[in-house]
Every structure is written in structure tokens, then in C-alpha cells.
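Chemist: build me a model:
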Amino acid sequence: MEPIRVLIADDEALVRGGFRVLIETEPGMVVVGEAADGATAVDLVRRTRPDVVLMDVRMPGVDGLRATREIAADPDLAGVHVLILTTFDHDEHVIEALGAGAAGFLIKNTEPRQLLHGIRVVAGGEALLSPGLTRRLVARLTDRTAPRLNPAALSQLTAREREIVGLVAHGLSNTDIATALTISHATVKTHVGRALTKLGARDRAQLVALAYQHRLVEPPDPVP
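Modeler: I've put the predicted structure just below:
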């Protein structure tokens, strides 16, 4: 199996070095490049085509959110997944990052094993949010005034698709869902793909947002 190719984008050399050591000592992962700003990150992504980009939010010049937006907008880079890493857990950063096309969001003080897990999750095409951020994010998303989906789009979902969308919204991976419902991983992937198409969602992160915005699942209790 080919190793997961990772690009590190952070303006602090010590942070990049720490991530490089962690990743390159992990079997099945390799670092293909480092960037100290967003513009360099986008250029390196186009040249190296990594599976995952660890992207800092605050960098000089082109920041991580703008760089993420550029990567997501390029059809030639459809296989590149951006995992936002930052010292800040502001809700607006999370929402803007997901809106820009990020596949996930983690705080830099995340445990090393959780970071490595996050890289594997987003490399597999799934969404990832820090557990501590998810509840607040969901509360913000459900409170925001956003265009409603066409009711016809919601009605197109089968009962099974609604069930699976709900599990995705609760943070389960395709493997977790397959185990919970006693169905194959391929079947889960098919249902998720159909739900994405029917609801017009770009990716799993947006699917989660839509699920809560349109009450396909009940939001968690607000954080005090």
C-alpha cells in the first residue's frame, strides 16, 4: 500500500519540524514538503499532490483559509484533503475553514496519536472535527440563518440514507457505520455518496452542517 503523503504548512519552523518527526516515524506516512506561508503551500500542493495538507490558519501573506479555498477550487487537486491545524478554536475559524473546503479541523495541542488518526481519517475522504469543537460548531450552525434546502431534496432521501446521514453527523466513520448497521463498508460509501448528491453537499463536512441545519438529526445541548 502506498504511504499517505503529507504536506506541512505552518509559519513556525519548530512546529513544522515537530510534525515532520512525528509523521515520518509513523509507518505508512511520509512528508513530501513544508511551507511557511499559504502561497508556497498552494504551489507545493500543485507540484507534489499530497494526500493531506496540515494547514495552519494564521500565516503571513496568504493565510491558511485562503490557501485552502484555492486548493478546494482547483479540480486538478480534488484528491488533496486539507486538515486545518491552529492554536485558536474560534467558532468562526471552524465555520470558515469548512466553508473554504477543509476536510477537518484540529487544535495544535491535540495528542500526537489523535493527529495521526486525523491524517488517516481525512486521507480516506472523511470529515474530522475535534470532539471539543463539534458541539459548539453544531450549535452555531443551527442558529445561523442560511438558505433552506428545497424540501424536494430532503424528500429524495431514503430512510436508510437519512439514518446514515444522521450517523455521519454524529461523527461516525464509514467503518463505524458499517459495524453499527451490520452492512458492508462499500454499501455505506454508496449511501453517503447518494446523500451528498441528493442534498448538493460538496463533502462530508458540509453534509454534517446540512444535517443539523435542516434537523435531519437533533442538535446537541448548547454549551454553557
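Chemist: going by C-alpha atoms from here, please, whenever you check contacts or count neighbours.
Modeler: Noted.
Chemist: excluding chain neighbours, what is closest to Arg160?
Modeler: His191 (7.8 Å; C-alpha to C-alpha, 6 or more residues apart in numbering).
Chemist: so which strand or helix has that neighbour?
Modeler: helix 185-199 (DSSP states H and E).
Chemist: tell me how far Arg140 lies from His90.
Modeler: 11 Å (C-alpha to C-alpha, to the nearest Å).
Chemist: picking that back up, let me know whether the residue nearest to Arg160 touches Ile164 as I believe.
Modeler: Yes - using C-alpha atoms under 8 Å, His191 makes contact with Ile164 at a distance of 7.3 Å.
Chemist: what's the neighbour count on Val57?
Modeler: 25 (other C-alpha atoms under 10 Å).
Chemist: no wait, Ile23
Modeler: So Ile23, with other C-alpha under 10 Å, has 21 neighbours.
Chemist: how about the helix or strand hosting it: buried residues?
Modeler: When elements are assigned from DSSP H and E, Ile23 belongs to helix 13-24. Neighbour counts over helix 13-24 (16 or more other C-alpha atoms under 10 Å) mark 16, 19-20, 22-23 as buried.
Chemist: closest one to Leu116 out of those, please.
Modeler: Using C-alpha to C-alpha, Ile23 comes nearest to Leu116 of the buried residues of helix 13-24, at 7.3 Å.
Chemist: how close does that closest one get to Ala36?
Modeler: 18 Å.
Chemist: to check against the first, give me the structure of this:
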Amino acid sequence: MKTKVVIVDDHSLFNDGLSLILKESGKYEILAQIYDSRKAYNLCNTLLPELILVDYNMPFLDGLSLVKQLRTLVHRSKIVVISMYADRREIEAFKAFEIEGYLSKTSPSAEILMSLDKIMTGESVFQVKQEPKTSVERDFFSLKKLLTKREVEILKALKKGYTSEQVAQELCLSYYTVETHRKNINQKLKFSSKIEFYDFLDTIELEEK
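Modeler: Got it, this is the predicted structure:
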């Protein structure tokens, strides 16, 4: 029996990427992907998920406020916060609402899946996030110094939500060439997981202002 999951994250690429990773594991069924945190309470009350994954930093209703709401539901779901940046004080604030886990978006996909498996068997998992990376990697002008013109073109296409196959067709490249470029991008920008890469795509500006 697959674990029924709701994902709440306003970053569409990250939300979609996490959903894909969970589906591919074969252990999780995605009931809903929610991009507006204000809709989460009513949907969770209707769908009754076993697990709710919540982003910490969201507009309208932040992660802590949402968790506080969700804990008033009669149906008690396991709640896990997934954040880009977290320190012990933030984790302690969430622990007051008896969440089951606090995971880092920069953790490798396999580690996140393993942590969720532990949580679904009754364990609690809380990861203290390392210090955030410097802004160089998220600044377009600095990015152009690190990446080739072709790699930037591929990033722009991926940011639009294209798959590697669609990027290859759009740029008249082979699928394997696109995958090689993606591997080089990961190495240059030192991404530790697909989830971190999706979060990067959501937050980076790839056009000059």
C-alpha cells in the first residue's frame, strides 16, 4: 500500500520535482500538489493524506502558520517540513506543533526518501541545515562566468519546465548531449541532489535586467 502524500510548496519546479522523485520510488501516491498555502488546510481536510510535506518559506501563509493550522485537523497526518535553510531555533519552533520531521532541500534524493521511510515507520528525523551557499551561484552575471553559453541556454529551457528530451528538440541537440551538459552544470554548481537543483531553477533569474 502506497503512502498518500500532499505536497505544499509555492515553487512549482521544486514541487513537481519532489513529486516525481516520490512517484518514481514506488512507495508514495501524490494526492495533491498545492502551490498556494492558503488552500492547503481545506484540501488536506478533504483528502486526508497520511503525509504532508510543507515548505518553510512561502508567501501568504508561511510554513509555521500552516503547520499550526494543520494540527487542528481531526485527521492527524504526519507532517514534514522541507526547507532550504534551517537552524535549530526554526526546528524547535516547529517541534512545538509535534511535526515528525524537518529535512533539508539540499539533501540527496536517496537520503530524503530514506528519511521519509523512517518517518512513516514511526521515527522522527530532524536535519540541521548547513550554512547557505554564497549568492554567487544565484547571480546571473556570476553564473555566466561559470557556465558556457550552451549550458545557460539549457538552464533557461529547464526553467520553463522542459524535459531533457524537449530541450534537445528545442535546441537541435541529441538527448545525450543535453544530459552531458546537465551533468556538467551539476558539477560546476555543486548540486548535491535533484531537489536542490529544482529549487535553484525556481529561484534563479536567468535574464539580464
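Chemist: before we move on, back to that, can you give me the stretch of the second structure that the helix holding His191 of the first structure aligns onto?
Modeler: Aligned using TM-score structural alignment, helix 185-199 of the first structure spans no residues in the second structure.
Chemist: quick one: work out the angle between the following helix or strand past that helix and helix 185-199.
Modeler: Per DSSP H and E, the first helix or strand lying C-terminal to helix 185-199 of the first structure is helix 204-213. Interaxial angle, helix 204-213 of the first structure versus helix 185-199 (axes from the mean of the first three to the mean of the last three C-alpha atoms, to 10 degrees): 60 degrees.
Chemist: Glu123 of the second structure matches what in the first structure?
Modeler: By TM-score structural alignment, Glu123 of the second structure lines up with Glu126.
Chemist: wait, a strand at its match?
Modeler: No - using DSSP: H, G, I helix; E, B strand; the rest coil, the assignment for Glu126 of the first structure is coil, not a strand.
Chemist: neighbours of it, how many?
Modeler: Neighbours around Glu126 of the first structure, by other C-alpha under 10 Å: 20.
Chemist: and it, how far from Ala153 of the first structure?
Modeler: From Glu126 of the first structure to Ala153 of the first structure the distance is 22 Å (C-alpha to C-alpha).
Chemist: please apply the same query to Thr48 of the first structure.
Modeler: Counting by C-alpha to C-alpha, the gap from Thr48 of the first structure to Ala153 of the first structure is 38 Å.
Chemist: which helix or which strand is home to the residue lying closest to Gln33 of the second structure once chain neighbours are set aside?
Modeler: Nearest residue to Gln33 of the second structure, sequence neighbours excluded (C-alpha to C-alpha, 6+ apart): Ile7, at 4.9 Å. Using DSSP H and E, Ile7 of the second structure sits in strand 3-8.
Chemist: what's that strand packed up against?
Modeler: On a contact count with 3 or more C-alpha pairs under 8 Å, 6 or more residues apart in numbering; DSSP states H and E, strand 3-8 of the second structure meets helix 12-25, strand 28-34, strand 51-55.
Chemist: who's in contact with it?
Modeler: For strand 3-8 of the second structure, contacts defined as C-alpha atoms under 8 Å, 6 or more residues apart in numbering pick out 15, 19, 27-37, 40, 44, 49-55.
Chemist: quick check on those: which are buried?
Modeler: By 16+ other C-alpha under 10 Å, those give 15, 19, 28-35, 37, 40, 44, 49-55 as buried.
Chemist: and the residue most central in space within the first structure, what does it touch?
Modeler: By C-alpha atoms, centre = their mean, the first structure has its centre lying nearest to Ala103, at 1.9 Å. Contacts for Ala103 of the first structure (C-alpha under 8 Å, 6+ apart) come out as 81-84, 122, 125-128, 203-205.
Chemist: rerun at 7 Å
Modeler: 81-83, 122, 127-128, 205 (C-alpha atoms under 7 Å, 6 or more residues apart in numbering).
Chemist: quick one: map it onto the second structure.
Modeler: In the second structure, Ala103 of the first structure lands on Glu100 (TM-score structural alignment).
Chemist: re earlier: what's the local residue count around the residue nearest to Gln33 of the second structure?
Modeler: As a measure of burial, Ile7 of the second structure has 25 neighbours, counting by other C-alpha under 10 Å.
Chemist: check the gap between it and Phe97 of the second structure for me.
Modeler: Taking C-alpha to C-alpha, one finds Ile7 of the second structure at 18 Å from Phe97 of the second structure.
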